[in-house]
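>>> pasting the structure only:
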């Protein structure tokens, strides 16, 4: 018997964990001599109080949607992919090579090509740890972590040497041609005579991320492959008995995961910087782990958790600017959210399970 109703597992536990994280964060802010009420108001105003702030929040959320979905799809097969950062970096390389390959006539042509380039490079980077796990027994967590560092070093070498603009000291590629520039939300609303989302980098890749979330839902819960992944995740021995190949599921799950992480580059590389630069991911691959945990590896949960972390990123920047609170404190808040939703999840889950079991106990007349 399931100890918790599904709604409690998906909604109630993450909500309580989030409230506890913000409570402890408030105490930390109070300890450094600042008003936590003013701090949270500043963060909300900075992240949602203007279209520009909302645009930045949605821009960050787009990155986290891609990486959160990447972690989630692997976790459906109980594979813990920690390599989203490296896969997103290699995805940026794929996007840059596609965008720089020709003078694209229009972004509607360049976008799907760049998305495929990012997905292929991200999947290729995920394939090696997946194969080592399935064939050699190498631990996927260790190999994907190590591949993050290898990816960062590889991109650094390429940008400092092979892909750098001749004569430039900046370790970055050339700017992408105009036909590969994605329209921002401000460009879209300008078609209707509205001047909103000024200078905010949120762009049409936000809708691509939402489409990927829908595709994730279809794949996992409405296809035979998704059923095989979930069955393998619940019981490897049972899945093998049913004829499901561990090698096949491990590799396919990691390929899809790496492809989703690599597609993040259409937002930050193609949509925002419009060239490949060093550290283009800015830690989004690691934040994706927290997003997947908090979103319970469900697409709706991932979308909501992505917006939450987008709020923390954008609101934290405003907090540092206007309240003089160190930017590092936002990292502390993010860490507390990850701590409560991940490592300390059982601290909330077990008391709630006991509470619901008590509420389910039959009464004297036998009713539940």
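Cool, got the structure. Please read these numbers as outputs of a predicted model, since none were measured by experiment.

>>> contacts and neighbour counts: CA atoms only from here.
OK.

>>> got a list of what residue 209 touches?
Going by Cα atoms under 8 Å, 6 or more residues apart in numbering, residue 209 touches 62, 65, 66.

>>> Let me know the helix or strand that the second one is in.
Secondary-structure element containing residue 65, defined by DSSP states H and E: helix 51-75.

>>> Same question for residue 303.
helix 299-323.

>>> next up, a second structure to put side by side with the first:
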């Protein structure tokens, strides 16, 4: 049984059912029933047209459920016409599912879960393992999300920006359980890029590839975080970097700059430097200026302060940092880094310890704690 094939076909089959008139929730239930049947039948009798088989069985399951529900008699009059079995249409209906699963009425966590289920083809168990929650909890979350969007009609173009935010949330979850969410996010974004011609979709794909290229260098054998300037750059994935840069250059050439393209440009400048010392920090500051203009995000301003500190000296970076709210996440960590570079180890050690106390990620907390301990050890006579 080809699990990758099934996962690829799930959104296409669900898209066909929704286009024919099935509600999202009922259609998704029908597709899941068909998948169970496929797992039973296909090993002994594989179909010549897997998508066509799944569409036919899913549609029959949907009609059976519709006929059995007296409250849906009016819908039955509309949909009670079963197409003749045959090759499935080559049209990819999954694009509408991206927009449906990223509907503004859903919370970010629900949108991510629904996207992984309906577009990614993951099981509830796999999604629950990835998010380290009980399967029953994830099942309830997905059921609520399905009910929320069940009555939504996509009679107008969806918001690409919302879809991209959901995919970036998936990407940033990283890896846990038996599903690599980083790879899954890249796979889904590739499919979206193939279905829609939009420079920001390309920008997000480039950003993911460039970040993912550094993945294996980010941690030491003991699991400790390795900062960018200390990473072994020979471990970076040069093929992913080359692909990301090529995709980014094509997107930037269209002169419709967006935040994901600008973020990818920063990542590309880091990837282009053979050593940390060769990083083009002045150009990175310019891209952060563009990101501030595009987003106004305090987090972007925080990252810009780091870049300014590298380009123009730590005191200039501290001056940029002083303009921001000190309650921002990672504010203390950035301040510690800049004070360390400015030759003030006592203040840096105190701030690293403060940042460690509020860090939510265990690996980051350990990294900050070690930084503080290292500076305190040096300060002892």
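Received it, and whenever you're ready, just let me know what you need. Treat the numbers as computed from the prediction; the structure is a model and nothing was measured.

>>> Superposing both, give me the TM-score.
After superposition, the two chains reach a TM-score (TM-score structural alignment, normalised by the length of structure 1) of 0.25; 147 aligned residues with a Cα RMSD of 6.1 Å.

>>> before we move on, the earlier item: can you list contacts of the helix holding residue 303 of structure 1?
Outside helix 299-323 of structure 1, the residues that reach it (Cα under 8 Å, 6+ apart) are 10, 39, 42-48, 53, 56-62, 64-65, 68-69, 210, 213-214, 216-217, 291-292, 294-296, 325-327, 330, 334.

>>> between that helix and helix 51-75, how many degrees?
140 degrees (axes from the mean of the first three to the mean of the last three Cα atoms, to 10 degrees).

>>> And helix 299-323 of structure 1, what's buried?
299-320 (16 or more other Cα atoms under 10 Å).

>>> after it comes which helix or strand?
helix 328-338.

>>> which strands and helices sit next to that following helix?
In terms of contacts (3 or more Cα pairs under 8 Å, 6 or more residues apart in numbering; DSSP states H and E), helix 328-338 of structure 1 is packed against helix 13-31, helix 299-323.

>>> Mind checking these for the one nearest to residue 124 of structure 1?
helix 299-323 (23.8 Å; Cα to Cα).

>>> okay, the angle between that closest one and helix 328-338?
Using the same axes, to 10 degrees: helix 299-323 of structure 1 against helix 328-338 is 160 degrees.

>>> Residue 127 is in contact with residue 143 of structure 1, correct?
No. Contact criterion Cα atoms under 8 Å: residue 143 of structure 1 and residue 127 do not qualify, at 11.0 Å.

>>> My read is that residue 185 of structure 2 contacts residue 165, right?
No. Using Cα under 8 Å, residue 185 of structure 2 is not in contact with residue 165, being 11.2 Å away.

>>> Settle it for me: which of these two has more neighbours?
residue 185 (24 against 17; other Cα atoms under 10 Å).

>>> What about residue 40 of structure 2, how many residues nearby?
Neighbours around residue 40 of structure 2, by other Cα under 10 Å: 11.

>>> And it, how far from residue 5 of structure 2?
For residue 40 of structure 2, the distance to residue 5 of structure 2 (Cα to Cα, to the nearest Å) stands at 16 Å.

>>> that older thread, only whichever of the contacts of helix 299-323 of structure 1 are buried, select them in PyMOL.
Buried members of the contacts of helix 299-323 of structure 1, defined by 16+ other Cα under 10 Å, are picked up in PyMOL with:
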select buried, resi 10+39+42+43+44+45+46+47+48+53+56+57+58+59+60+61+62+64+65+68+69+210+213+216+217+291+292+294+295+296+325+330+334
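
>>> Is residue 347 of structure 1 within a helix or a strand, and which one?
Here residue 347 of structure 1 is assigned to helix 345-360, by DSSP H and E.

>>> swap in residue 186 of structure 1?
helix 185-190.

>>> list the helices and strands that helix packs on?
Using 3+ Cα pairs under 8 Å, 6+ apart: helix 185-190 of structure 1 touches no other helix or strand.

>>> I'd like to check the angle between the helix holding residue 303 of structure 1 and helix 13-31, please.
10 degrees.

>>> which stretches of the stretch 51-200 of structure 1 form helices?
Along the stretch 51-200 of structure 1, the stretches classed as helices by DSSP state H, counting those that start in this stretch are 51-75, 84-101, 107-131, 140-157, 185-190.

>>> would you turn those helices into TSV with distance to residue 241 of structure 1?
Compiled in TSV, these are given as follows (distance: least, Cα to Cα, whole Å):
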stretch	distance to residue 241 of structure 1
helix 51-75	21
helix 84-101	31
helix 107-131	21
helix 140-157	23
helix 185-190	50
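
>>> Residue 24 of structure 1: which of those helices is closest?
helix 51-75 (23.1 Å).

>>> which other helices and strands contact that closest one?
helix 36-48, helix 84-101, helix 205-222, helix 246-263, helix 284-294, helix 299-323.

>>> so the last one versus helix 205-222, what angle?
Spelled out, that is helix 299-323 of structure 1. Using the same axes, to 10 degrees: helix 299-323 of structure 1 against helix 205-222 is 150 degrees.

>>> just the angle between helix 299-323 of structure 1 and helix 36-48, please?
Relative orientation of helix 299-323 of structure 1 and helix 36-48, computed by the same axes, to 10 degrees: 110 degrees.

>>> could you check the angle helix 284-294 makes with helix 299-323 of structure 1?
120 degrees.

>>> Could you report the separation of the residue lying closest to residue 92 of structure 1 once chain neighbours are set aside from residue 254 of structure 1?
Nearest residue to residue 92 of structure 1, sequence neighbours excluded (Cα to Cα, 6 or more residues apart in numbering): residue 265, at 4.8 Å. Going from residue 265 of structure 1 to residue 254 of structure 1 by Cα to Cα gives 18 Å.

>>> try residue 19 of structure 1
33 Å.

>>> more crowded one of these two?
Using other Cα under 10 Å as the criterion, residue 19 of structure 1 and residue 254 rank with residue 254 on top: 32 against 14.

>>> Surely that one touches residue 74?
Yes. Counting by Cα under 8 Å, residue 254 of structure 1 does reach residue 74; the two are 5.9 Å apart.

>>> The spatially closest residue to residue 120 of structure 1 that is not a sequence neighbour: neighbour count?
With sequence-adjacent residues excluded and distances taken as Cα to Cα, 6+ apart, residue 120 of structure 1 is closest to residue 259, at 6.1 Å. As a burial measure, residue 259 of structure 1 scores 30 neighbours (other Cα under 10 Å).
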